[in-house]
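K.L.:
sequence plus predicted model, see below.
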Amino acid sequence: MSVLIAIASAHNTTTTIGQRIAARLATHIPGPVDVRPITEIPASNGIAPYSAVIVGSAIHMATWLPPARKFLTAQQVPLSERPVWAFSVGVPNTEEYAALEREKMEALVRKSVPQLRGHTLFQGRIEREQLAWPVALFFKWFPKSAKFGDFVEWEEVDKWADKVGEEMKEAMKVSK
């Protein structure tokens, strides 16, 4: 089984999470697990060599990054022919907002990939220097809304990757 982890990352956190998932998957399944930026995956036959796909994107302005959304649309047919999982990386400031964001991002992915096997939302990392000036200005005016730092919960990433790895193993047994 070969797995593609297709990543849309703005500040490298999503890529780092994708690499961690790849390392965990490698302990569960035989075959390569490749982590590639979505922008480097050819539109025609780019996912053809892979038997499963995980798509991950950072969340900016309450949605996935444009390259990730374009990837889902452009690869809709090939994605429908293989098992697909997805993850989002954001920094929701409350559990209520996290649940809403998780639901919204899963719905976004399911528009192009109705057979999606699973989606999760991971906490990410955000630094003040990464913000566009209008957003930084907002946080300057409303400092209680600001939430800066590294919030990645690596145990949650590992737990999700292990779950997906077990699901992939089961899928391999069924397809034999």
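P.N.:
Yes, it's here.
K.L.:
from now on I want contacts and neighbour counts done on CA atoms only, so please keep to that.
P.N.:
OK.
K.L.:
in this structure, what residue sits furthest out from the centroid?
P.N.:
Trp141 (31.2 Å; CA atoms, centre = their mean).
K.L.:
Pro134 versus that one, what's the distance?
P.N.:
Applying CA to CA, to the nearest Å, the value for Trp141 to Pro134 is 11 Å.
K.L.:
swap in Thr73?
P.N.:
30 Å.
K.L.:
can you check Ala146 too?
P.N.:
14 Å.
K.L.:
comparing the two, which residue is more hemmed in?
P.N.:
Between Ala146 and Pro134, counted using other CA atoms under 10 Å, Ala146 has the larger neighbour count: 16 against 9.
K.L.:
re the thing from before, so what's the residue farthest from the centre of the chain up against?
P.N.:
With contact set as CA atoms under 8 Å, 6 or more residues apart in numbering, Trp141 has no partners.
K.L.:
put this beside the first:
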Amino acid sequence: MPRKVLVAYGTKNGSTAQIAQIVAEVLSKAGLTAEALPARSVTSVSSYDAVVVGSGLYAGRWHKDARRFVRRHRRSLAPRPIWLFSSGPLDASASERDIPPVPGVRRVMDNLEVTEHVTFGGCLEEGAEGRIARMIVRSGKGGDFRDFTAIEAWAAHIAEELAGPESR
């Protein structure tokens, strides 16, 4: 059973970091050593047995830090179990149905044989950085659409998979 799990994330306003922290907490409660770190701060994945990578979605793309993380570490990631998550829809759609990965994330999945990808609702609230983000909030289309129960269940699912005999 893998013991050490990295949860790396790319975020602009911090809501994806909160998702990553919850994932790491659930994995830790399941007996794994897990830490959530900003993707830009990770220099090596060699000390980790499994990796979760997540990012907020911005105009249909992952945050640049998450994209760069996957590119920079692709060779080291390849032999490890990998899960991906995206955070983004500013509505209830992620709670109502499975949302497929955006094209860039689909390419990562194909190149790295990712175990699973899930999209969670996003969060964009007052004080968000960026002109477009502020416009969205001012127009009344912002809000917090993260489903923390679903996030915790997904993290528990990862812990179960890592405990099982099929983990790489």
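P.N.:
Happy to help now that I have it. From a predicted model like this one, the values you see are computed outputs, not experimental measurements.
K.L.:
tell me where structure 2 has strands.
P.N.:
4-10, 33-38, 50-58, 61-62, 82-87, 116-120, 123-124, 143-144 (DSSP state E).
K.L.:
among those strands, which is nearest Leu162 of structure 2?
P.N.:
With CA to CA as the measure, strand 50-58 is the member of the strands of structure 2 nearest Leu162 of structure 2 (8.3 Å).
K.L.:
list the contacts of the closest one.
P.N.:
2, 4-12, 16, 20, 62-63, 66, 77, 80-88, 122.
K.L.:
ok, stretch 122-142 of structure 2 next?
P.N.:
Stretch 122-142 of structure 2 is contacted from outside by 12-13, 15-16, 56, 87-91, 143-146, using CA under 8 Å, 6+ apart.
K.L.:
cutoff 7 Å now
P.N.:
Asn13, Ser15, Ser87, Gly88, Pro89, Leu90, Gly143, Asp144, Phe145, Arg146 (CA atoms under 7 Å, 6 or more residues apart in numbering).
K.L.:
what about Arg110 of structure 1, how many neighbours?
P.N.:
Neighbours of Arg110 of structure 1 using other CA under 10 Å come to 17.
K.L.:
OK, contacts around it?
P.N.:
Taking CA under 7 Å, 6+ apart as the definition, contacts of Arg110 of structure 1 comprise Leu116.
K.L.:
do you know how far the counterpart of it in structure 2 is from Ala17 of structure 2?
P.N.:
Arg110 of structure 1 maps onto Met109 in structure 2, with residues paired by TM-score structural alignment. Here Met109 of structure 2 is placed at a distance of 21 Å from Ala17 of structure 2 (CA to CA).
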